[in-house]
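Visitor: Sequence first, then the predicted structure:
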Amino acid sequence: MRSVIRGRALLVNSALAVLLAGGVGFAYVSLGDDEATASATTRTTTVMRGDLTTSVAASGSVESATKRALTFAGSGTVTRIHVKVGATVKKGQKLAELDRTEAQEQLDAARAELAVAADGDTSTAQGYASYVQAKNAVSAAQRALDGTVLYAPFAGTVTAVNGDVGDAASGSSGASGSAGSSGSSASSGSSGSSGSSSSGFIELADPAKVQVTGSFTESDATKLKVGQAATVTFAALPGVTAQGKVAAIDSTPTTENNVVTFAVTIVLDAKPAQVRIGQTAAATVTVSKADDALYVPNAAVMSAGGQSTVTVLENGRPVVKSVTVGIVGSSGTEITSGLSEGEQVRITVATGTSGTGSGAQTQRGGFGGGGMVPGGGGRGTGGGR
């Protein structure tokens, strides 16, 4: 009886061993098939001719291109403030005043001393020097009196009032005047009231002239130059765009989280009616352009060892050709030599991972189409013909 049971057990174990071996073999074959099929797909496109551009982009905010922090040229106690935040003012309009009593007294005294000096003997060197000194004192006192009134140097909107009636305001010795319509002067500086040491007593901006300051990466900033054309879009206003130019590039970078950026100011040619100061904007700057260029989609160009190649179909067979490339956009690469217009180019795109790939070659860009379309991320555009 035991021998019969042992025989049956041996038979069952043998059958299980065969099934297990078959399963392992099937799994091995299946895995092998996956390795073989997870390679790439190919398609063809035509070498075309058209205009090609390369651009860089950064985000920022809309701000006034004309803004001033205004301070009194004279000193005294604030007696009147004629405007509030948000007020629209005209050039030369009176904004605020100081107590003029002390400044007027100093002017009267200076004029009296000038009269005495003028009646004296100005034919001598000492007498003439006293006269000139008294005359200069009158001019200084007059400027101090004029400086007790703050005028708008240009038409704009009041963005801040950094003080109240009764505050003591001290003038900025380095402030420069800007004539208003009444003939008096308006000055600007970095301080002007006891309530604010880092801004003017009144801050004024022209909302009609706006700019966008964006932070460009150091690699992108090296491609920028003053005067380059830019296109600006606005996050809150889909479909609204504005044209502008690069006006300034900071020479000192900013480093945050180990990322180096440079601030670039772009002045808009005209402000769209819907745009407001403070809105988020994105600026795309055209850094290079090739007119009537020969180009292929980025994915058609392979790079290895400093050499660029393109696979061309000749008589239905793929032939690898060395090419010289020009500017590279997000969806197109200029070919300056090595190809002719109309040639059929093969594009190979990976469809999965393969354990046997060496990764020795890299493609430029992503899966390119036959024609040029606006590139995403503000990196480049092209138009085929």
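Guide: Arrived safely, thanks for sending.
Visitor: Please count neighbours and contacts with C-alpha atoms only from this point.
Guide: Fine.
Visitor: and the gap between the residue nearest the centre of the chain and residue 240?
Guide: Centroid-nearest residue in the chain: residue 214, 2.2 Å away (criterion: C-alpha atoms, centre = their mean). Look at residue 214 and residue 240: by C-alpha to C-alpha, to the nearest Å, they are 18 Å apart.
Visitor: same question, residue 280
Guide: Counting by C-alpha to C-alpha - residue 280 and residue 240 are separated by 13 Å.
Visitor: burial count for residue 78?
Guide: Residue 78 is flanked by 22 other residues according to other C-alpha atoms under 10 Å.
Visitor: same check, this time on residue 285
Guide: Neighbours of residue 285 (other C-alpha under 10 Å): 28.
Visitor: My guess is it contacts residue 59. True?
Guide: No. In this structure, residue 285 is not within contact of residue 59 by C-alpha atoms under 8 Å, at 11.4 Å.
Visitor: just to revisit the earlier point, the residue nearest to the centre of the chain contacts residue 56, doesn't it?
Guide: No. Contact between residue 214 and residue 56 fails when scored by C-alpha under 8 Å: they sit 11.1 Å apart.
Visitor: quick one on the thing from earlier: neighbour count: residue 280 and residue 240, which is higher?
Guide: Neighbours were counted for residue 280 and for residue 240 using other C-alpha under 10 Å; residue 280 has more, 18 against 14.
Visitor: Once you drop chain neighbours, what's closest to the more buried one?
Guide: residue 61 (4.5 Å; C-alpha to C-alpha, 6 or more residues apart in numbering).
Visitor: Included below, for side-by-side comparison, is a second structure:
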Amino acid sequence: MWSRAMSKKGKIIIVLGIILILIILVVVNIKRSTGGTIKVQVGKVKRGDITQVVSGSGRVQPEVQVKISANVSGKIVKLHVKEGEQVKKGQILVELDRTRYEAAVDQAKSNLKSAKASLKKARSEYRRFQELYEKNLCSLADLESAEASLLLAESNVEQAEASLKQAADDLSKTTLISPIDGTVTKLNKEEGEIALGSMFQEDVIMIVADLSKMEVVTEIDENDVVLVSLGDKAKIEVDAIPDTIFEGRVSEIAHTATTRGMGTAEEVTNFEVKVAIEGGAQQLRPGMSATVDIETETHRNVLHIPIQCVTMRMPKAEMERPSVKKYQKTNKGKTSNQEGKNAGNQPDEETDKPKPERKLIQVVFVAENGFARMVPVETGISNDTDIEIISGLKEGQQVITGSYKALSKLLKDGSKIKVSKAAKFRKETEK
């Protein structure tokens, strides 16, 4: 009984082993049959419009904004506006303490009055000495002295008049008025605080801006700014107002670069670009974050493909000839080779020449009957997703769009390919 059970168990083990071996052989054969096949995704060459876009981020600000500062120092005795209030051109905004400046005007008036009195006396003295000199009753020196006193008195009057004018001007500057129609967007001072009034140190009391005309100030990379021109259309997205796209145009392009991290690995060189927002700016507020897409160039009714399709490869001819020497021998044929043998140990001038640089070219892999065909292409402008094809492809052709590894490394001219199921589904939906 025991031997029969063992015999039965052994048969089962043998059968299972055979089945396992068969399964392994089938799997190995499947892998061998598909081992050289590369899974890819495909798309079609399409015809349509493509727009080249340069993007940047920045902040919204008014096109016109004026910083209101005092030209003379003094205590703020009256603020006539509040932050957010609309103002008109010529409207009084701030009044400073006038006491010191009124006193200066009074002093200047008094000095002018005294100078005029001295001038009147000097003129009288000069006329008297003229009469005496004509009668030979005084010397020429006395007359010249009287004339000098008259000239000095006239100069003192002019100086006093200038001092009065300066004092009156300083007094007028104690009242600050709005230079534009707009809105008080920022108020930095309160009544009782001191306005410094220095011409060399900015002491902003408030900012008045025209909020009816807004712009976005952004920075564009030095490699992209050369593509941007004045008047280019732009689409603007503001973080605070989602699902709304504002239209704009490039109004200013800086000629001087802004460099950050100079001398470090993170050095960045940008150029400031201003984009004027066209209409619908009532919702916007200064300081809002925004993203700008500047449309630098548009090509209509052109062939285009997904941008990832374009990759770099050696030209077919270069791939077939690994060296210049081999290329030369192939072209020269047997006669050339025989001549080389007869030359003995003589130096080969052709092989001594430096090898030319192998230049990579732009190519696209086209899917045809289960194989990848490498096609050199000439490209035009591009956007974030697509690139223009000037030559090399035809509308409707299937091009390989992925994977990244296949496009960048695996694919070669003539590679066997298999379109993935996801790609097939996309192809069916496109139809």
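Guide: On my side now, so go ahead. Since this is a predicted model, take the numbers as computed values, not measurements.
Visitor: quick one on the thing from earlier: count of neighbours near the residue nearest to residue 280 of structure 1?
Guide: 18.
Visitor: That one: helix or strand, and which one exactly?
Guide: strand 48-64 (DSSP states H and E).
Visitor: Residue 236 of structure 2 too?
Guide: Assigned by DSSP H and E, residue 236 of structure 2 falls in strand 233-238.
Visitor: residue range for that strand in structure 1?
Guide: The counterpart of strand 233-238 of structure 2 in structure 1, using TM-score structural alignment, spans residues 229-234.
Visitor: Tell me the mean distance between that stretch and structure 2 once they are aligned.
Guide: Following superposition, stretch 229-234 of structure 1 is found to deviate from structure 2 by 2.5 Å on average (mean C-alpha distance after the TM-score superposition for structure 1).
Visitor: is it fair to say residue 140 of structure 1 lies in a strand?
Guide: No. Going by DSSP: H, G, I helix; E, B strand; the rest coil, the assignment for residue 140 of structure 1 is helix, not a strand.
Visitor: Per the alignment, name the residue of structure 2 opposite it.
Guide: Match for residue 140 of structure 1 (TM-score structural alignment): residue 166.
Visitor: all helices of the stretch 51-200 of structure 1, in order?
Guide: 101-119, 125-146 (DSSP state H, counting those that start in this stretch).
Visitor: Any buried residues in the last one, and which?
Guide: The neighbour-count criterion (16 or more other C-alpha atoms under 10 Å) identifies 127-128, 130-131, 134-135, 137-138, 141-146 as the buried residues of helix 125-146 of structure 1.
Visitor: So of these, which two are at opposite extremes in space?
Guide: 127 and 146 (29.1 Å; C-alpha to C-alpha).
Visitor: helix or strand for residue 360 of structure 1, which one?
Guide: Per DSSP H and E, there is no helix or strand for residue 360 of structure 1.
Visitor: all strands of the stretch 251-400 of structure 2, in order?
Guide: 258-260, 268-277, 289-306, 311-313, 361-368, 371-376, 378-382, 386-391, 398-402 (DSSP state E, counting those that start in this stretch).
Visitor: just those: most buried one?
Guide: Of all the strands of the stretch 251-400 of structure 2, strand 398-402 has the most neighbours on average by mean count of other C-alpha atoms under 10 Å, namely a mean of 23.
Visitor: whereabouts in structure 1 does it align?
Guide: Going by TM-score structural alignment, strand 398-402 of structure 2 sits over residues 346-350 in structure 1.
Visitor: Mean distance between that stretch and structure 2 after superposition?
Guide: Mean deviation of stretch 346-350 of structure 1 relative to structure 2 after superposition (mean C-alpha distance after the TM-score superposition for structure 1): 2.3 Å.
Visitor: what does that stretch contact?
Guide: The contact list for stretch 346-350 of structure 1 (C-alpha atoms under 8 Å, 6 or more residues apart in numbering) reads 38-45, 299-300, 310-313, 318, 367.
Visitor: if you set the cut-off to 6 Å instead, what comes out?
Guide: 39, 40, 41, 42, 43, 44, 300, 311, 312 (C-alpha atoms under 6 Å, 6 or more residues apart in numbering).
Visitor: between those, which has the most around it?
Guide: residue 300 (29 neighbours).
Visitor: what sits against that one?
Guide: Residue 300 of structure 1 is in contact with residue 347, counting by C-alpha under 6 Å, 6+ apart.
Visitor: I'd like the distance between it and residue 61 of structure 1.
Guide: Residue 300 of structure 1 is 37 Å from residue 61 of structure 1, by C-alpha to C-alpha.
Visitor: Please apply the same query to residue 123 of structure 1.
Guide: 64 Å.
Visitor: same question, residue 352 of structure 1
Guide: 41 Å.
Visitor: Residue 388 of structure 2 pairs with which position in structure 1?
Guide: Checking TM-score structural alignment: residue 388 of structure 2 goes with residue 334.
Visitor: Revised request: answer the last question for residue 66 of structure 2.
Guide: In structure 1, residue 66 of structure 2 lands on residue 68 (TM-score structural alignment).
Visitor: helix or strand for the closest residue to that match other than its chain neighbours, which one?
Guide: Using C-alpha to C-alpha, 6+ apart and skipping residues adjacent in sequence, the residue nearest residue 68 of structure 1 is residue 204, 5.4 Å away. According to DSSP H and E, residue 204 of structure 1 maps onto strand 202-205.
Visitor: With structure 2 overlaid, how far apart is that strand on average?
Guide: Once fitted to structure 2, strand 202-205 of structure 1 is off its aligned match by 1.7 Å on average (mean C-alpha distance after the TM-score superposition for structure 1).
Visitor: just checking, residue 297 of structure 2 touches residue 52?
Guide: Yes. Between residue 297 of structure 2 and residue 52 a contact is recorded at 5.2 Å, counting by C-alpha atoms under 6 Å.
Visitor: Name the surrounding residues that touch the strand holding residue 236 of structure 2.
Guide: Residues contacting strand 233-238 of structure 2 (C-alpha under 6 Å, 6+ apart): 245, 246, 247, 248, 249, 289, 290, 291, 292, 293, 294, 295.
Visitor: Serialize the residues you listed to JSON lines and add fields for distance to residue 197 of structure 2.
Guide: Output for these, formatted as JSON lines (distance: C-alpha to C-alpha, whole Å):
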{"residue": "245", "distance to residue 197 of structure 2": "43"}
{"residue": "246", "distance to residue 197 of structure 2": "40"}
{"residue": "247", "distance to residue 197 of structure 2": "41"}
{"residue": "248", "distance to residue 197 of structure 2": "38"}
{"residue": "249", "distance to residue 197 of structure 2": "38"}
{"residue": "289", "distance to residue 197 of structure 2": "33"}
{"residue": "290", "distance to residue 197 of structure 2": "35"}
{"residue": "291", "distance to residue 197 of structure 2": "38"}
{"residue": "292", "distance to residue 197 of structure 2": "39"}
{"residue": "293", "distance to residue 197 of structure 2": "42"}
{"residue": "294", "distance to residue 197 of structure 2": "42"}
{"residue": "295", "distance to residue 197 of structure 2": "45"}
